[in-house]
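In: Curious how this folds, go ahead:
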Amino acid sequence: MMSNVEETQPLISHLIELRNRLLRSFIFVAVVFLALVYFSNDIYHLIATPLLDAMPAGSTMIATNVAAPFFTPIKLTALTAVFISVPFLLYQLWAFVAPALYSHEKRLVYPLLFSSTLLFYVGVAFAYYVVFPLVFSFLTKTTPDGVAMATDISSYLDFVLTLFLAFGVCFEVPVAIILLCWAGVTTPEDLKAKRPYIIVTAFVVGMLLTPPDIFSQTLLAIPMCLLFEVGVICARFYRPKDDENAIE
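Out: Presented below is the predicted three-dimensional model:
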């Protein structure tokens, strides 16, 4: 009877800690959102700038829903608050799982957390500053004669969020490779041998996740290939867990 009580107490303490960390995360995101909500229209204008700069003179975006001019910037602001809060959210996740890790695992996870956050931000910035101008310039120039380009603000937001997520996630390729090698699923040597297939896969992923133009597909595939090489190099410093345990 006593053993059951002792087993239940750690579980309850873990659940309480999880609840507290989730609550802290929610409060942090809410505070950031409240700090940004006044500037919601400015934030949307910033995100819409690549399309507005590429549209013909006199063209504007439109709202096909009565409430869209209010709710669309608010939705973007909420997502921006989450985006800004990513380092804090990852820290809360790390603080929750760290006690279960060995000291050498903690030393290896630190650079992974930092690099994964940085790579996601770099992917989003790459999409905004490099991909969007090229894609929107291509799309506006291919508009048929007699067709006025008037993009709905809600549809535009969904479109750019999809690209942000696609580039942010795809830039995590090195982290994914390191984790796979660290878990013993594959090795850097195996990945190098499969390089031709991975290059083809990168272009297929670029085709599926980006608009149907060669520029955005290539701009996603090429960084993925380069990041694959970076991941293979970095994975050499992460031995499989079984090997680490054997050494210890």
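In: When you work out contacts or count neighbours from here on, use the C-alpha atoms and nothing else.
Out: OK.
In: pull the longest helix from the protein.
Out: helix 2-36 (DSSP state H).
In: Number of residues surrounding residue 85?
Out: Look at residue 85: counted by other C-alpha atoms under 10 Å, it has 20 neighbours.
In: just to revisit the earlier point, in terms of secondary structure, what does the longest helix of the chain contact?
Out: In terms of contacts (3 or more C-alpha pairs under 8 Å, 6 or more residues apart in numbering; DSSP states H and E), helix 2-36 is packed against helix 68-84, helix 86-97.
In: run this one through as well so I can compare:
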Amino acid sequence: MNQLPSTSLKNESLDQMPFMQHLIVLRQYLFKIVGITLALFFCLLPFRNTTYQWLSEPLTRQLPITSSMIATDVTATFMAPFKLNLFVALVLAMPFIIYQIWSFIRPALYEKEKSLAVPLLFGSIILFYLGVAFAYFITLPAILHFFISVSPESVAPMTDINSYLNFCLKLFLVFGLTFEIPIITLVLILIGLVSTESLVKKRRFIIVGCFFVAMFATPPDAISMIMLAIPMWLLFEVGLLLGKMLEKKPTEI
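Out: Prediction:
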């Protein structure tokens, strides 16, 4: 009889401990994420101006010889490279961030889910980097060339460094997230929210939706809209193809 109170208290503590432990473990992972991001940020800080020059190359190649970039704000010459340096640090830390998220949710997954989660996480990192690279090397030069070529001859294009940075970061994030479409499509199929048959039936609406989203996510010109909408559609087809392959696999067994 004397052991009943202690046993009940022990059971109550066991019921309460997992939630508190999850919060403590989550805090530890968040500290690691912030720590590695800040470490990369401070390591890259001496090269912030060089990094911004690298970012501005697609624009400076398109500008006339008599034109250059300008700073309309006193703090822009400091804040623009500073913001870019933070973005680069986050991009470089993305594999470590994804790994920390994976380490936190891994104990709650079954073995089959773990075997699928690893390639999905690895693929999401690669696709995000491919999206940013596609935006920088292909989309950004084409957009800049279009806007500068259609400017009146009496107007000398001189872009503010802060405005150009915001434009580039938005473009990078849009394309980086867009290239995650195969992973998103595959996850929706795996968890049973959609099926490949329903996606095939709704393909025409999805294609229209790609152009609709691209119209609002890109600058107001047809070139950038097409350069985002077509990859979105093709990436959706890739995710759909992978989903069909996974749906056929259980039936073969």
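In: circling back: buried residues, the longest helix of structure 1. List them.
Out: By 16 or more other C-alpha atoms under 10 Å, the buried positions in helix 2-36 of structure 1 come out as 18, 21, 25, 28, 29, 30, 32, 33, 36.
In: quick one: which of these is nearest to residue 243 of structure 1?
Out: Proximity of the buried residues of helix 2-36 of structure 1 to residue 243 of structure 1 (C-alpha to C-alpha) peaks at residue 18, which lies at 31.4 Å.
In: And the closest one? What does it align with in structure 2?
Out: Aligned counterpart of residue 18 of structure 1 in structure 2: residue 26 (TM-score structural alignment).
In: what does residue 136 of structure 1 give?
Out: So residue 136 of structure 1 corresponds to residue 144, using TM-score structural alignment.
In: does that match count as helix, strand or coil?
Out: Following DSSP: H, G, I helix; E, B strand; the rest coil, we place residue 144 of structure 2 in the helix state.
In: Contact partners for it?
Out: Residue 144 of structure 2 makes contact with 58, 59, 62, according to C-alpha atoms under 8 Å, 6 or more residues apart in numbering.
In: So which of those residues belong to helices?
Out: Using DSSP H, the contacts of residue 144 of structure 2 in helices are 58, 59.
In: so which of the contacts of residue 144 of structure 2 persist in structure 1?
Out: Retained contacts for those in structure 1, judged by both residues aligned by TM-score structural alignment, their matches' C-alpha atoms under 8 Å, are 58, 59, 62.
In: between those residues, which is nearest residue 247 of structure 2?
Out: Nearest to residue 247 of structure 2 among these, with distances taken as C-alpha to C-alpha, is residue 58, at 43.4 Å.
In: how far out from the middle of the chain is stretch 77-92 of structure 1?
Out: In terms of C-alpha atoms, centre = their mean, to the nearest Å, the centre of stretch 77-92 of structure 1 is found 11 Å from the chain centre.
In: let me redo that: stretch 188-205 of structure 2
Out: With C-alpha atoms, centre = their mean as the basis, the mean position of stretch 188-205 of structure 2 lies at 23 Å from the chain mean.
In: Next, the buried residues of that stretch.
Out: 188, 189, 190, 195, 196, 199.
In: Would you mind giving these as a markdown table with secondary structure and distance to residue 122 of structure 2 added?
Out: Output for those, formatted as a markdown table (DSSP: H, G, I helix; E, B strand; the rest coil; distance: C-alpha to C-alpha, whole Å):
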| residue | secondary structure | distance to residue 122 of structure 2 |
| --- | --- | --- |
| 188 | helix | 17 |
| 189 | helix | 18 |
| 190 | helix | 17 |
| 195 | coil | 23 |
| 196 | helix | 23 |
| 199 | helix | 25 |
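In: Determine which two of those are furthest apart.
Out: 190 and 199 (13.3 Å).
In: ok, now which ones touch the aligned partner of residue 85 of structure 1 in structure 2?
Out: Mapped onto structure 2 by TM-score structural alignment, residue 85 of structure 1 lines up with residue 93. Residue 93 of structure 2 makes contact with 33, 36, 37, 40, according to C-alpha under 8 Å, 6+ apart.
In: Kindly reformat those as JSON lines containing distance to residue 103 of structure 2.
Out: Shown next, in JSON lines, are the contacts of residue 93 of structure 2 (distance: C-alpha to C-alpha, whole Å):
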{"residue": "33", "distance to residue 103 of structure 2": "12"}
{"residue": "36", "distance to residue 103 of structure 2": "16"}
{"residue": "37", "distance to residue 103 of structure 2": "17"}
{"residue": "40", "distance to residue 103 of structure 2": "21"}
